[in-house]
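Colleague: the following comprises the amino acid sequence and a computationally predicted model.
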Amino acid sequence: MNEIEEILKKRIVYEVNNMKSVDVNRNIVYKNTNDMKLKMDIYMPLEFDNNLKYPAVILVHGDGPAEILENIKDSGQYVSLGQLIAASGLIAVTFNHRSSYRLTRMRDVGDDIEDAIEYVKENAERLNINKDMVGLWALSAGVPYGVSVVLKNRQLNIKCLVSYYGYLDLQHRKEEFSEDITYEKLKEFSPLAYLINVKNEFPSLFIARAGLDHPVINRSIDNFIYKLLELNIDFDLYNHSNGEHGFDIYNDSIRTCEIIKLTIEFLRKHLGVA
């Protein structure tokens, strides 16, 4: 088994009772592209009642080569996150989006995320989802896309956002790329660029920062945080001083478990679960 296969098998280090027992509706096609069918899974809460509508959390995975992302929702990380959310009384939605091919197809990723959210909203009745109580949890390279889509299109009506160890600004990376990757394209998927006149309509926000992450990623997070403070916007910040990128699967520690537990409590609170 190669290193990539080993990583894809890793589950989050925090678990709750019976989370592996939740029911899952797998491989729902939410979008057809010229290249592939994009699919999602729906994780149902324990003791699911078909007569009820549940709040939902949509999980946005990171970027990478197309062959890895094709079935990334089936990786240990996203399966276990879906199980944890469902065992905590919420519906969890995991889905595959396309690769940006090293930022050359960024809009494909943004479009897929927006289409997945709209699919959940439009099919909420059939999926037993309360369409007015939907949150989004983005991780790693999924953060700039997921958070930007929500901040750009407020009609999606996402109640709360969770950002785990991901870029919250891409504009300062322009010098790393060719001329094909324009400043405007990076700005379109830089959450920092949307922090203008948003105070009264900003979704509840939870940011998890990995202290041992790449300095360029943490610089982007810090720039975003400084702007939030300048605008006097409420947000929850948790720094994992000894955390690596992907600490939820790599760092089995008290601090990791604390942050994941607090994330679930944040989602339950802002999505109306007692």
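Modeller: Yes, it's here. What you see is a predicted model, and the numbers here were worked out from it, not measured in a lab.

Colleague: contacts and neighbour counts: CA atoms only from here.
Modeller: Fine.

Colleague: all helices for this structure, in order.
Modeller: For the chain, the helices defined by DSSP state H cover 3-9, 66-69, 76-87, 106-122, 124-127, 142-152, 183-188, 215-230, 247-250, 254-270.

Colleague: and the angle from the third one to helix 254-270?
Modeller: Taking axes from the mean of the first three to the mean of the last three Cα atoms, to 10 degrees, one finds that helix 76-87 is oriented at 50 degrees with respect to helix 254-270.

Colleague: packing partners for helix 76-87?
Modeller: Where contact means 3 or more Cα pairs under 8 Å, 6 or more residues apart in numbering; DSSP states H and E, helix 76-87 is packed against helix 3-9, strand 37-43, strand 91-95.

Colleague: and stretch 115-134, what's buried?
Modeller: 116-117, 120-121, 124, 127-134 (16 or more other Cα atoms under 10 Å).

Colleague: distance to D108 added to those, as TSV?
Modeller: Below are the buried residues of stretch 115-134 laid out as TSV (distance: Cα to Cα, whole Å):
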residue	distance to D108
A116	12
I117	14
V120	18
K121	20
A124	24
L127	25
N128	28
I129	26
N130	27
K131	24
D132	26
M133	26
V134	22
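
Colleague: okay, the helices and strands packed on helix 76-87 in TSV with mean neighbour count and distance to D169 next?
Modeller: Output for those, formatted as TSV (neighbours: other Cα atoms under 10 Å; distance: least, Cα to Cα, whole Å):
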stretch	mean neighbour count	distance to D169
helix 3-9	12	26
strand 37-43	21	27
strand 91-95	29	24
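
Colleague: for G246, which of those is the nearest?
Modeller: G246 lies closest to helix 3-9 among the helices and strands packed on helix 76-87, at 10.4 Å (Cα to Cα).

Colleague: hold the first one in mind and look at this next one:
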Amino acid sequence: MAVFVLVSGPFTGGWVWQEVAARLREAGSEAYGVTLSGMGEGGGVSTAASSGPAADVDLETHIEDVVGVIDGIAPGEEVVLVGHDYGIHPALGAADRRPERCARVVYLDAGMPADGDAALALVPDPSVAERAGAEGAGGSVPAPVGEEWGRWGSTAGLSAEDLARLDRLASPQPLRTLTQPLRLAGSPFDRPTTGVLCTADGAGISMVEMLVVSGPPQFRVLADPRVGFFELDTGHWPMLSAPGPLAEILLLAAADQGQRLTVPECAPPADTGTFLLDVPARPRERRGAVDLYLPEAEGPRPAVLFVHGGPVSPDQRPTPRDWPTFSGYGGHVAGLGAVGATLDHRLYGPDAYPTAAEDVAAAVELVRADPRVDGDRIALWFLSAGGLLAADWLATPPPWLRCVALNYPMLAPPPSWGAVPGRFRPVDAVGASSPPVVLTRAGLEHPVLQRTVDDFLMAAEKTGAEVDLVDVPHARHGFETLDHTEETREAVDRAVRAVLARLRG
């Protein structure tokens, strides 16, 4: 039977695993809930440095804690490392240092850190980053209390007693554990891997499938046959809200069970393939991070700026403005007499929306300042998770913004994206003063994203906002690359002409 080493997320220690560990032992496995250095005492395997001051504890300290537990397990035993939330960072670090001992890593409602990534990038509370800048990553982050736990992940399934237990036993998190980059010699996916997704926290297997098919290249590794997935219908702390089902899943994961993902041959990634319309080549000018597609027309013309989603990797090549979807839209709009504009913005993670918003604003000013553009007739077109960037423009639209278009958009951040600042919620921003909206809805959308669209449409109806809905019943997220059908071609043509009509009206 496997030996489970259970590494908890921020503010918690080995005590949080007590019920899960007991069930694993009842099934015949060994299980160790690790209390990492500086994270208090009680209920788990305490490490030698657990009483050290928080200022002396960093991610490397926690990695050595986990390595120490592994080294204490009898040789030949199959070690399964389970990392919850932040705990995946020390778990991956330990697996990298003891690759011969680690049979599997389980990501429990956790991100996908790579070499050089710090956990701070996924911290949902922006004040933590401010503290890190002010204190030079010294000190610690106070543990949440009461309703504050909901800012760190969905509390669905937790009873009042569970929340009281979190309040009573939680410890401050040493700040350097969040700011120190993870250093790995190999790939995190050099070994069998399991993802356990807590669906009440926003992500499920269908969303992962969407990322594998149409998202950034770093997600394609998740279609490796050594990677399996499970879902738990609960919130971010399943070891408290669903200890029995979680233990069953961990046993299945150790037995190499779990749903495998496949990438259909007919589903090229977003940065390859072709646009669904046959768009003749148009003149294109590159102006910094912005590309302009110019029409064959005299005088200043209205312009449409297309805004990609993400997050994307800063090292991704080609960059989004060179993807077929965006070069296709830019050229198509230019062929119809308007200026098409695309840009690369820095949406590198859920915490990067403010930076991406600055990039979009700068791109708008560059486009409006071009003498070939009528600066009083501008439309902004947001796709996928770029939809969150529409919130500012919907809430306080300038007079020259004639239309906002949205394709298969995310219109409120999922709970697991807690690092997104609160202002990026189009469902709260839309209102009677918003510019007209052209919303293209994919019928085969991921349920999490579809709920945000439904909420947006309800808010628009309640507030009297103008929305032109373009339905594509048989289309998937990213249909411009994935679904080349008469239905999708007609939907694109209808949406483009609806936007241009508002620019010319």
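Modeller: Here it is on my side, so go on. Just so you know, these numbers come straight off a predicted model, no measurement behind them.

Colleague: can you calculate the TM-score here?
Modeller: The TM-score (TM-score structural alignment, normalised by the length of the first structure) is 0.81; 240 aligned residues with a Cα RMSD of 2.1 Å.

Colleague: to R173 of the first structure, which of the helices and strands packed on helix 76-87 of the first structure lies closest?
Modeller: Nearest to R173 of the first structure, of all those, is helix 3-9, at 26.2 Å by Cα to Cα.

Colleague: right, and the helices and strands packed on helix 76-87 of the first structure - which one's nearest I259 of the first structure?
Modeller: Of these, nearest to I259 of the first structure by Cα to Cα is strand 91-95, at 18.4 Å.

Colleague: read off where that closest one ends up in the second structure.
Modeller: Aligning strand 91-95 of the first structure against the second structure (TM-score structural alignment) gives residues 339-343.

Colleague: swap in stretch 236-253 of the first structure?
Modeller: Residue span in the second structure matched to stretch 236-253 of the first structure, by TM-score structural alignment: 468-485.

Colleague: now that stretch, how far from the chain's geometric center?
Modeller: 22 Å (Cα atoms, centre = their mean, to the nearest Å).

Colleague: can you get me the start-to-end distance on that stretch?
Modeller: End-to-end distance of stretch 468-485 of the second structure (Cα to Cα, to the nearest Å): 22 Å.

Colleague: flag every buried residue along it.
Modeller: 470-472, 475-483.

Colleague: and if you look at stretch 176-193 of the first structure?
Modeller: In stretch 176-193 of the first structure, counting by 16+ other Cα under 10 Å, buried: 181, 183, 185-193.

Colleague: so what touches that stretch?
Modeller: 103-104, 106, 144-145, 147-149, 151, 167-171, 174, 223-224, 227 (Cα atoms under 8 Å, 6 or more residues apart in numbering).

Colleague: please apply the same query to stretch 69-84 of the first structure.
Modeller: Outside stretch 69-84 of the first structure, the residues touching it (Cα under 8 Å, 6+ apart) are 8-12, 15-16, 19-22, 40-41, 43, 59, 61, 63, 92-99, 249.

Colleague: endpoints of it, how far apart?
Modeller: Where stretch 69-84 of the first structure begins and where it ends lie 22 Å apart, using Cα to Cα.

Colleague: mind putting the helices of the first structure into TSV with distance to R26 of the first structure?
Modeller: As requested, the helices of the first structure are exported to TSV (distance: least, Cα to Cα, whole Å):
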stretch	distance to R26 of the first structure
helix 3-9	18
helix 66-69	16
helix 76-87	11
helix 106-122	14
helix 124-127	12
helix 142-152	21
helix 183-188	32
helix 215-230	33
helix 247-250	23
helix 254-270	23
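
Colleague: out of these, which gets nearest to K159 of the first structure?
Modeller: That would be helix 254-270 among these, by Cα to Cα, at 7.1 Å.

Colleague: tell me what the closest one is packed against?
Modeller: The contact analysis (3+ Cα pairs under 8 Å, 6+ apart) places helix 254-270 of the first structure against strand 160-164, strand 204-210, strand 236-240, helix 247-250.

Colleague: nearest to T256 of the first structure, of the ones you listed?
Modeller: helix 247-250 (6.2 Å).

Colleague: after superposing, tell me the mean distance of that closest one to the second structure.
Modeller: Following superposition, helix 247-250 of the first structure is found to deviate from the second structure by 1.2 Å on average (mean Cα distance after the TM-score superposition for the first structure).

Colleague: if we can go back for a sec, nearest to V273 of the first structure, out of the helices and strands packed on helix 76-87 of the first structure?
Modeller: strand 91-95 (11.5 Å).
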